[in-house]
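# What follows is a predicted structure for the sequence shown.
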Amino acid sequence: MRDIHELEDFLAGATVADEVHALRPDYRALLLAVDGIEPAASDDESEALLIRAEASAAARLADRPVEELPHIAAWRDVYRAFGAKPQRTRNSLEALTRRAANGLPRVNRLTDIYNAISVSHQLPLGGEDLDAYTSAPHLIRAAGTEPFDTTAGGETVIEHPDAGEVVWADSSGVTCRRWNWRQCRRMQLTDDTSAALFILDVLDPATDDDLAAAADELTTHLRVLGANVIIVRRLITNN
């Protein structure tokens, strides 16, 4: 298990490229590195969070379609700005919000918690296995040659992002395509994950207070996932 200084050093190496901030100067990323998690199946607490998230999505969608929700609309705009088609590749927040009407997925308590908080707070929120990283994460505009391991037809395949696509990457390749669309297979949280990185993505009109509220709730629920949980956070902005 890592100590707090190791987590701080890992987050200190994370970067957002200037060309990403040039695309959206208002973008902010809040990273939480966590270790000491005791893996467990979905439980009553995570179920309650998912039910609350489903209800919050239903309330928001009572008078407007999902694509008109403010933060989802902002992400659809930024996807278009780097050449992605948001109606074909939906950001993680939109994909989850659309699923909420028929029930959010129940995976394990760690995944359930961050999915519920993403929908309730209307922020894209990714969770990845910290032990799978081979370097600190970097948000870049891809050259188009970087490897991305995924599945197709039940088989493992290596794909590549489009040139100019915004991706998270480490020294081994792309960890998440199209900013917050789909993570690679090696980063997926599993029933054995004991250390994780969470990335909260924010664009206007979401505020810094909105971001802090989501991170604070995530932190509260992560702290009870083990007697020795350690959490470190870092905010990356355009200054």
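Ah, there it is.
# going forward, measure contacts between C-alpha atoms and count neighbours the same way
Fine.
# Centroid-nearest residue for the protein?
The structure's the chain has its C-alpha centroid closest to residue 126; by Cα atoms, centre = their mean the separation is 1.6 Å.
# wait, is that one part of a strand?
Yes - Residue 126 forms part of a strand when assessed by DSSP: H, G, I helix; E, B strand; the rest coil.
# list the contacts for it?
The neighbourhood of residue 126, defined by Cα atoms under 8 Å, 6 or more residues apart in numbering, consists of 92, 114, 180, 198-200.
# would you list these in CSV and tack on neighbour count and distance to residue 79?
Converted to CSV, those look like this (neighbours: other Cα atoms under 10 Å; distance: Cα to Cα, whole Å):
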residue, neighbour count, distance to residue 79
92, 23, 12
114, 26, 22
180, 23, 10
198, 20, 21
199, 21, 18
200, 22, 17
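# nearest to residue 106, of those?
residue 114 (11.4 Å; Cα to Cα).
# shouldn't the closest one be in contact with residue 127?
Yes - using Cα atoms under 8 Å, residue 114 makes contact with residue 127 at a distance of 7.2 Å.
# ok, second structure coming up, stack it against the first:
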Amino acid sequence: MAKFIITDEFWELFPQAEIAVVLAKGIQNTEAHVADVRQEINELLQRSSKEATKFLTEEVFSENKVISVWRKAYQQFKTKKGVRCSIEALLKRIEKGTGVSLINPLVDIYNAVSLTYGLPCGGEDIDTFQGDLLLTKAVGGELFLALGDEEYDNALPGEVIYKDEAGAVCRSWNWRDGQRTMLTENTANAFLIIESVDPERKYDLEAAAASLAELTKKYLGGTVEIALMNIVNRELTL
């Protein structure tokens, strides 16, 4: 069976990182399935957006701790100019008052969890993976077509990415997902991930993973499994 493997190259950069994975299998991520509870999911996202203002206590946006720790992390590897982590992108919307758009049930759920806990959350369709999924440093040139793009924008040498045998799955750690592996209404088996580079937030990470698993099962059905990964526990069977 395929595995998720966090490689030595990653741990050399971020030995204190902790990553929570939720494997959600046999889910129904369709609007038809959640029709009776769609308003609950919408309200969950709205509440989390309001709650997220607790992370914005500094006058200078980049000096808020949940953002500054990721700014520093992104300085440790090659990125495109202006690339920011996913939680910063969400919190920027909160700061500006533009709100977070609805996408599909599972993405809306993990965005709500991300905002509630101030941690990057993401997700991919397991059934689209080719071979093992790696969190590693790019060789360079790994194929990548980002969400919303029409042209390929491939990985840079030394960039931290998620990748499989077909190319990059998510670029610059958690900046942009690719079209090939994105969560859709057809997704039945999902790989959900929450990342932390702040050792002080271990319990927040664990609580976020538990919440993500609970909400996914509650609204989308199926089964859920949580794995907490670190420099010692770096492989997971998918």
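Arrived safely, thanks for sending. Because the structure is a prediction, the values reported are computed rather than measured.
# follow-up on the earlier one: list the ones among the contacts of residue 126 of the first structure that the second structure also has?
Compared against the second structure with both residues aligned by TM-score structural alignment, their matches' Cα atoms under 8 Å, the contacts of residue 126 of the first structure retain 114, 180, 198-200.
# which pair in those residues spans the largest distance?
114 and 180 (13.8 Å).
# quick one: residue 169 of the first structure is in a strand?
Yes - judged by three-state DSSP, residue 169 of the first structure forms part of a strand.
# what about the counterpart of residue 234 of the first structure in the second structure, neighbour count?
Alignment note (TM-score structural alignment): residue 234 of the first structure maps to residue 227 of the second structure. Residue 227 of the second structure is flanked by 16 other residues according to other Cα atoms under 10 Å.
# how close does whichever strand or helix holds residue 227 of the second structure sit to the first structure?
Assigned by DSSP states H and E, residue 227 of the second structure falls within strand 223-229. Its matched residues in the first structure lie on average 1.8 Å from strand 223-229 of the second structure after superposition (mean Cα distance after the TM-score superposition for the first structure).
# In which helix or strand does the most far-flung residue of the first structure relative to its centre reside?
No residue in the first structure sits farther from the centre than residue 63, which is 26.9 Å out by Cα atoms, centre = their mean. In the assignment (DSSP H and E), residue 63 of the first structure maps to no helix and no strand.
# And it, how far from residue 6 of the first structure?
Separation of residue 63 of the first structure from residue 6 of the first structure (Cα to Cα, to the nearest Å): 47 Å.
# Same check on residue 233 of the first structure?
For residue 233 of the first structure, the distance to residue 6 of the first structure equals 12 Å [Cα to Cα].
# picking up where we left off before, quick check: neighbours shared by residue 114 and residue 180 of the first structure?
125-126.
# How far does the strand holding residue 227 of the second structure sit from its chain's centre?
Mean-position distance between strand 223-229 of the second structure and its chain equals 14 Å (Cα atoms, centre = their mean, to the nearest Å).
# Mind listing what's buried along the helix or strand following it?
Sequence-wise, the next helix or strand downstream of strand 223-229 of the second structure (DSSP H and E) is strand 235-237. Within strand 235-237 of the second structure, the residues scored as buried using 16 or more other Cα atoms under 10 Å are 235-236.
# any idea which helix or strand carries the alignment partner in the first structure of residue 114 of the second structure?
Taking TM-score structural alignment, residue 114 of the second structure has residue 118 as its aligned residue in the first structure. Using DSSP H and E, residue 118 of the first structure sits within helix 109-121.
# mean shift between that helix and the second structure?
Mean deviation for helix 109-121 of the first structure: 0.8 Å (mean Cα distance after the TM-score superposition for the first structure).
# Give the other helices and strands that that helix contacts.
Secondary-structure packing of helix 109-121 of the first structure (3 or more Cα pairs under 8 Å, 6 or more residues apart in numbering; DSSP states H and E): helix 44-60, helix 92-99, strand 125-129, helix 208-223.
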